[in-house]
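Asker: predicted model, plus sequence, below.
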Amino acid sequence: MIEKTYTIISDEGLHARPASKLVGAVSPFSADVKMLYKEREVNLKSIMGVMSLGVSKGHTIKITADGSDEESLMAKVEELIVAEGLGKA
């Protein structure tokens, strides 16, 4: 299992467009992937789950991946978070 923590730096927080991109990016992978925010954990492959967290700027999220392609999945997450200007590790 791999886990990584990010601080959200985007003024809009983790709103619909980047949340949708994250979900779309991780969905093809077979590993289980979760997002933890304020003691709530959701499946990162679920747009409704991610949006229900209401992550805002300055807050920290933890993403965990567990499965055969977890390293590739986490590399994709990191790439997307940085490219979209969403957060920093």
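Answerer: Right, received. Where do you want to start?
Asker: going forward, measure contacts and count neighbours with C-alpha atoms only.
Answerer: OK.
Asker: which neighbouring elements make contact with the helix ranked longest in the chain?
Answerer: For the chain, the longest helix by residue count, based on DSSP state H, is helix 70-83. Contact partners of helix 70-83 among helices and strands, from 3 or more CA pairs under 8 Å, 6 or more residues apart in numbering; DSSP states H and E: strand 2-8, helix 16-26, strand 60-66, strand 87-88.
Asker: of those, which approaches residue 45 most closely?
Answerer: helix 16-26 (4.9 Å; CA to CA).
Asker: now that closest one: buried residues?
Answerer: 18-20, 22-23, 25-26 (16 or more other CA atoms under 10 Å).
Asker: list the residues that contact the nearest residue to residue 13 once chain neighbours are set aside.
Answerer: Of all residues not flanking residue 13 in the chain, residue 56 sits nearest, at 4.0 Å (CA to CA, 6 or more residues apart in numbering). Residue 56 makes contact with 8, 11-14, according to CA atoms under 8 Å, 6 or more residues apart in numbering.
Asker: let's bring in a second one:
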Amino acid sequence: MIQIDHIISCIDGLHARPAAELANIASEYAIEVYINKDGKIANIKNITEVVGLCAKYGQKISILINGDNEKKSLKTIKKYIEEKL
């Protein structure tokens, strides 16, 4: 399992559009991906769960990646998070 910690730098926070884009990225790989915010965990492939975290600007989230392609998917997911969130 790989974990990425990130402080949200997007003024709009983690809303529906980036949640959908993250779900699409994660769906390309045979992995499980979760977001943890303040102890609440959401499956990144479930947009409703991700938006329900209400992750706002300046808040810390952790991305947890598990599966056979975790190292390969890490690069793509990390790049998206750093550029868009």
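Answerer: On my side now, so go ahead. In this text, all values refer to a predicted model and were calculated from it rather than measured experimentally.
Asker: thinking again about what came up before, pick the one among the buried residues of helix 16-26 of structure 1 closest to residue 60 of structure 1.
Answerer: residue 19 (15.0 Å).
Asker: right, and that closest one touches residue 50 too?
Answerer: Yes: between residue 19 of structure 1 and residue 50 there is a contact under CA atoms under 8 Å: 6.6 Å.
Asker: top of the contacts of residue 56 of structure 1 by neighbour count?
Answerer: The residue in those with the most neighbours, by other CA atoms under 10 Å, is residue 14 (24 neighbours).
Asker: ok, that one touching residue 53?
Answerer: No: look at residue 14 of structure 1 against residue 53 with CA under 8 Å: they stay out of range, at 9.0 Å.
Asker: would you mind listing the residues in contact with residue 40 of structure 2?
Answerer: For residue 40 of structure 2, the contact set (CA under 8 Å, 6+ apart) comprises residue 53.
Asker: residues in contact with stretch 26-39 of structure 1?
Answerer: Counting by CA under 8 Å, 6+ apart, 41-45, 50, 53, 55, 60-70, 73, 76-77 sit against stretch 26-39 of structure 1.
Asker: may I see the buried residues of that stretch?
Answerer: Buried-residue list, stretch 26-39 of structure 1, by 16+ other CA under 10 Å: 26, 31-37.
Asker: hmm, back to that, and the residue nearest to residue 13 of structure 1, how far from residue 88 of structure 1?
Answerer: 14 Å (CA to CA, to the nearest Å).
Asker: which residues are common contacts for the two?
Answerer: residue 8.
Asker: which residues does the residue of structure 2 positioned farthest from its centre contact?
Answerer: Most distant residue from the mean C-alpha position of structure 2: residue 68, 17.8 Å away (CA atoms, centre = their mean). If a contact means CA under 8 Å, 6+ apart, then residue 68 of structure 2 has 30-31 as its contacts.
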